[in-house]
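A.B. asks: predicted model and sequence below, questions to follow.
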Amino acid sequence: MKKIWIIGLHEFRIRVRSKWFLISTFGLPIIIISLSLVSGYVAGSGIGSSVKHYGVLDETGIYGKSVAADLEQQYKDGEEGLY
């Protein structure tokens, strides 16, 4: 039984000293934390969430009033529609 522990300890020491063990132990958590911080910054900074303006050119007069009414509606949570 003592020989098994000696062999196991030897294998453990060899594996812990390897380059890939150190990279996976310290490098991957740093990469995961940095990706989380970057995604949180991008989500909080408003990048990609700018207000977009659209124009409706209705020369027939059919859609203009219904589009304007839809844009001016008030939602259930009290927030007004986009206009």
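C.D. replies: Perfect, I can see it now. Residues are numbered from 1 along each chain as shown.
A.B. asks: drop to CA atoms for contacts and neighbour counts, all remaining ones
C.D. replies: Fine.
A.B. asks: can you tell me the element residue 31 falls in?
C.D. replies: helix 28-45 (DSSP states H and E).
A.B. asks: check which helices and strands that helix sits against.
C.D. replies: For helix 28-45, the contact count by 3 or more C-alpha pairs under 8 Å, 6 or more residues apart in numbering; DSSP states H and E identifies no helix or strand as a packing neighbour.
A.B. asks: ok, and here's another one to check against it:
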Amino acid sequence: MTEHSAAVDVAHPPEAMLRAVNPALRLALKTPLGALPGDFMVVDFTGRKSGKQYSTPVSAHQLDGDLYVVLEAQWKYNF
């Protein structure tokens, strides 16, 4: 049997850091100058229960020409 390693390692930044950085990152990515180093993008979605609109910066990954966003958050169930 062959073992495969994960294509992406999961790393969890501290929650306090995300609360501080995400608003600035979200704003920067939505401007014409929003091209930042790395593969970041903003995912806009509507909460499945609340109906509230959300915008969340995420890290995107390309694999074999396809674009993926790796999620561990509960809001992934909105898609």
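C.D. replies: Nice, I can see it. Computed from a predicted structure; not experimentally measured.
A.B. asks: now the TM-score, please.
C.D. replies: Both chains were compared after superposition, and using TM-score structural alignment, normalised by the length of structure 2 their TM-score is 0.22; 25 aligned residues with a C-alpha RMSD of 3.2 Å.
A.B. asks: what's the following helix or strand after the helix holding residue 31 of structure 1?
C.D. replies: The first helix or strand that comes after helix 28-45 of structure 1 along the chain, using DSSP H and E, is helix 64-71.
A.B. asks: wait, doesn't residue 44 of structure 2 sit right on residue 58?
C.D. replies: No - taking C-alpha atoms under 8 Å as the definition, residue 44 of structure 2 is not a contact partner of residue 58, at 10.4 Å.
A.B. asks: these two: which has the busier surroundings?
C.D. replies: Neighbour tally, residue 44 of structure 2 and residue 58, criterion other C-alpha atoms under 10 Å: the higher count belongs to residue 58, 17 against 11.
A.B. asks: elements contacting the helix or strand encompassing the more buried one?
C.D. replies: With secondary structure defined by DSSP H and E, residue 58 of structure 2 is part of strand 53-63. In this structure, strand 53-63 of structure 2 makes packing contacts with helix 15-29, strand 40-46, strand 66-69, judged by 3+ C-alpha pairs under 8 Å, 6+ apart.
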